[in-house]
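Q: Kindly generate the corresponding structure for this input.
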Amino acid sequence: MDWNGPDDPDNPRNFSLARRFMGIASVTLLAFVSAFAGAIYAPAQTAVMRVMNCSSEVAMLPLALYNLGLAFGPIVGAPLSETYGRKAVYLATTPIFMLFMIGGAVSKTISALTLCRFFAAVFGSSNISNASATILDYTHDSERGTVLAIYYAAPTVAATLAPLVGGLVMIQTGEWSWTQWAPVILAAAFYSPLIFTRETYKAVILRRRAMPLGAADVNQTIIGARFRNLFIILIQRPIHMLLTEPIVTFVSLYNGFLFGLLYAFVISVPWVFEKYYGFDKTAQALSYLGVTVGNMVAIIPHALIDRYFFLPRLQSWKQVHEPSLKMPPESRLVSALGGSLLLPPSLLILSWTANFQVHWMVPIVFQGFSVFSCLLVYSGTNLYMMDTYGPLYGASASGAMMFSRYILSCAFPMFTLQMFEELGEGWATTLLAALTLLMAPIPWVFWIYGSQIRKASKYETTL
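A: Below you'll find the predicted structure:
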């Protein structure tokens, strides 16, 4: 089964611009809320320690295990999407996410709070894992780069904006529970427009269209085959690709570390500015502005690269090659090349300007440069990996990357504060800079040797 030609009205890429915009905005904002709900807890940790009478390590668990829960997105979202479609997954899992967040807000013990946030993340994670696939459903090759760059920024902007909002909420209310109510309010607001969108998943649309034509038996056969393949798609293949495919291995390692680095900022920023600059609670919350602005500004070079570098190359390629022959994906790496070079020195300058108490504006600016660089690498390498493996294996590659990303962002909060307290800002951030320097050659190796690496792949790739 396939579309009835390139102008099929059921094809999401042929929807009106307004309908496509509403659909993309809805899923992007829901992904934003799922990430926002994790990091907004960070400023509430001290209050939770006091109210629930627990240690700082235990009080950090609701943040760490929320990130662990996000790693299960493909496992929750994919089986439901295969059967019921992407829209049904959003409509079903988002209210459950909200209920568990409400449970967290009214929790009286640290164990109840931790469990509620973990399960909220499990159900909220499908918003993140399904959103990129939904955007692919809506967009043509020529517009995908810019749209995905904005989407990729959403979880990272959320992770840096959330502590700022959470800190201000704590200052105004003094109640840690409001850091849990805020995501519920946002999710309810962003959930409503989604109700009016249409299904975008091609397989489900075609199955539904075939049923009135007497294809119910085919429908059941397809569903059975898809369920038999779910274990391969969700578990076996991502693990195999993570262990045997150099592109998946190193993109997952690099991006997982960068996401962990982002959460190191979430934990360390208020500590650094209180210890070295004597900031009060309000100023500590506002010190997240550097990383938040850095995330947002990173969208601009992506749009420029897409408009003035990638699209001209794509058009030239189509003029001289068969339409079925895909352009080599290395052009997607341009932003990652720049980000990989900018990140280590940005972290190094940040570390020692704060350590020697240079004017507070300098480390805030270089925090922004650091996160700006992270997003350039993250988006560029993700687009490269997705273009390399295409629709057939891209979901498994993305699942492997997403799992490593959230496993590392679960681990980083558990040791970041202790590392900064023991080593100080200078050496702790220098250590992180050294690790990013070790990883900096990764996109350059793919840029130079990508063709040979792809030819050696055990999976179908863009050659």
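
Q: Please make it C-alpha for all contacts and neighbour counts, starting now.
A: Fine.

Q: the helices in the stretch 351-463 of the chain, which residues?
A: For the stretch 351-463 of the chain, applying DSSP state H, counting those that start in this stretch gives helices covering 361-439, 441-455.

Q: Run the angle between the longest one and helix 441-455 for me.
A: Taking axes from the mean of the first three to the mean of the last three Cα atoms, to 10 degrees, helix 361-439 and helix 441-455 form an angle of 40 degrees between their directions.

Q: So which elements touch helix 361-439?
A: If contacts are counted by 3 or more Cα pairs under 8 Å, 6 or more residues apart in numbering; DSSP states H and E, helix 361-439 sits against helix 61-70, helix 141-173, helix 237-244, helix 246-277, helix 289-297, helix 334-355.

Q: Determine the angle, from 0 to 180 degrees, between the last one and helix 441-455.
A: Here helix 334-355 runs at 160 degrees with respect to helix 441-455, directions being taken by the same axes, to 10 degrees.

Q: hmm, back to that, need the helices and strands packed on helix 361-439 in a markdown table with distance to T93 and mean neighbour count, can you?
A: Formatted as a markdown table, these follow (distance: least, Cα to Cα, whole Å; neighbours: other Cα atoms under 10 Å):
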| stretch | distance to T93 | mean neighbour count |
| --- | --- | --- |
| helix 61-70 | 13 | 26 |
| helix 141-173 | 18 | 21 |
| helix 237-244 | 23 | 19 |
| helix 246-277 | 24 | 22 |
| helix 289-297 | 28 | 22 |
| helix 334-355 | 33 | 22 |
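
Q: To check against the first, give me the structure of this:
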Amino acid sequence: MSASSSTTAVLQTLRKDAEKIIDTTPNKDSFEVYLDEREDPKNLSTLRKWIAVVVISTAALCVCCASSVAAFTEEGLMRDFHVSKIVSILSISFFIEGLGLGPLLIGPLSEVYGRNTVYRVSYSLFLVCNFPVAFSPNIVVHLIFRFITGFCGSAFLSVAGGSITDMFDDETVANPMAFYTICPFIGPVLGPLIGG
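A: Predicted coordinates for the structure are as follows:
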């Protein structure tokens, strides 16, 4: 047996082994989720899709409303906690900082655990953490929980767009997205009306 024929035999064996290890057919991306017919949100009824859009949009409206609801509380905070006006305004600032920083953690968590889980946990924490804000014994507790409520509520600003585009196809996504998009802009307008 010559050296070239033994080299060819070894190369053919290696090629066969490599073909077994490496699938040459185009495979699915390991990071992409493939859903069957009953799990695909695009296959939901139109009514159920719109109910989900209204729930998500209303939650976004509530979170943004909570950002500005404290606009007229500064005098009460100054009086009750004996702080300056600048410190009392921090209540709104800390909430907005929480809204800004929350998506850095909540966005990736929604990819790992799913959007519904993130929605449920974050809105539950948002609701529960508003009680310490209302009944805080001092300004430090008040400001910390304002930040936490903003952080928890940010899920409805960072994850909602993906939820809506998952449910609707390209031809029908415009109206639900427009409805959702207007809600975070209405919330800060309603906040002072409710809080004042």
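
Q: Identify whichever of the helices and strands packed on helix 361-439 of the first structure lies nearest to A88 of the first structure.
A: helix 61-70 (19.1 Å; Cα to Cα).

Q: Report the aligned residue range of the second structure for the closest one.
A: Using TM-score structural alignment, helix 61-70 of the first structure corresponds to residues 90-99 of the second structure.

Q: Show me the contact partners of that stretch.
A: For stretch 90-99 of the second structure, the surrounding residues in contact (Cα atoms under 8 Å, 6 or more residues apart in numbering) are 67-68, 70-71, 142-144, 146-154.

Q: isn't A216 of the first structure right next to R209, touching?
A: No - using Cα atoms under 8 Å, A216 of the first structure is not in contact with R209, being 10.2 Å away.

Q: Quick check, central residue of the first structure?
A: Centroid-nearest residue in the first structure: P155, 4.7 Å away (criterion: Cα atoms, centre = their mean).

Q: Could you export the helices and strands packed on helix 361-439 of the first structure as JSON lines, including distance to I223 of the first structure?
A: Output for those, formatted as JSON lines (distance: least, Cα to Cα, whole Å):
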{"stretch": "helix 61-70", "distance to I223 of the first structure": "26"}
{"stretch": "helix 141-173", "distance to I223 of the first structure": "29"}
{"stretch": "helix 237-244", "distance to I223 of the first structure": "20"}
{"stretch": "helix 246-277", "distance to I223 of the first structure": "28"}
{"stretch": "helix 289-297", "distance to I223 of the first structure": "41"}
{"stretch": "helix 334-355", "distance to I223 of the first structure": "39"}
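
Q: Ok, which of those helices comes nearest S26 of the first structure?
A: helix 141-173 (11.0 Å).

Q: just to revisit the earlier point, and which of the contacts of stretch 90-99 of the second structure is nearest L14 of the second structure?
A: Nearest to L14 of the second structure among the contacts of stretch 90-99 of the second structure, with distances taken as Cα to Cα, is S154, at 53.5 Å.

Q: State whether that closest one and L104 are indeed in contact, as I suppose.
A: No - between S154 of the second structure and L104 there is no contact under Cα under 8 Å: 9.7 Å.

Q: Now check the second structure for the residue matching G424 of the first structure.
A: By TM-score structural alignment, G424 of the first structure lines up with nothing in the second structure.

Q: count of residues packed around G424 of the first structure?
A: Using other Cα atoms under 10 Å, G424 of the first structure is surrounded by 18 other residues.

Q: For the residue lying closest to it once chain neighbours are set aside, give me its contacts.
A: Using Cα to Cα, 6 or more residues apart in numbering and skipping residues adjacent in sequence, the residue nearest G424 of the first structure is N355, 7.6 Å away. N355 of the first structure is in contact with Y276, G424, E425, G426, counting by Cα under 8 Å, 6+ apart.

Q: Over to S398 of the first structure?
A: Contacts of S398 of the first structure by Cα under 8 Å, 6+ apart are M385, M386.

Q: where's it relative to V165 of the first structure, distance?
A: Separation of S398 of the first structure from V165 of the first structure (Cα to Cα, to the nearest Å) stands at 30 Å.

Q: so where do the helices sit in the second structure?
A: 3-21, 46-68, 74-81, 85-113, 115-134, 139-153, 155-158, 160-167, 174-195 (DSSP state H).

Q: Out of those, the one nearest E39 of the second structure is which?
A: Of all the helices of the second structure, helix 160-167 sits nearest to E39 of the second structure, with 11.0 Å by Cα to Cα.

Q: corresponding residues in the first structure for that closest one?
A: Per the alignment by TM-score structural alignment, helix 160-167 of the second structure matches residues 131-138 in the first structure.

Q: After superposing, tell me the mean distance of that stretch to the second structure.
A: Following superposition, stretch 131-138 of the first structure is found to deviate from the second structure by 0.9 Å on average (mean Cα distance after the TM-score superposition for the first structure).

Q: What residues sit buried inside stretch 424-441 of the first structure?
A: Of all the residues in stretch 424-441 of the first structure, those buried under the rule 16 or more other Cα atoms under 10 Å are 424-433, 436-437, 439-440.
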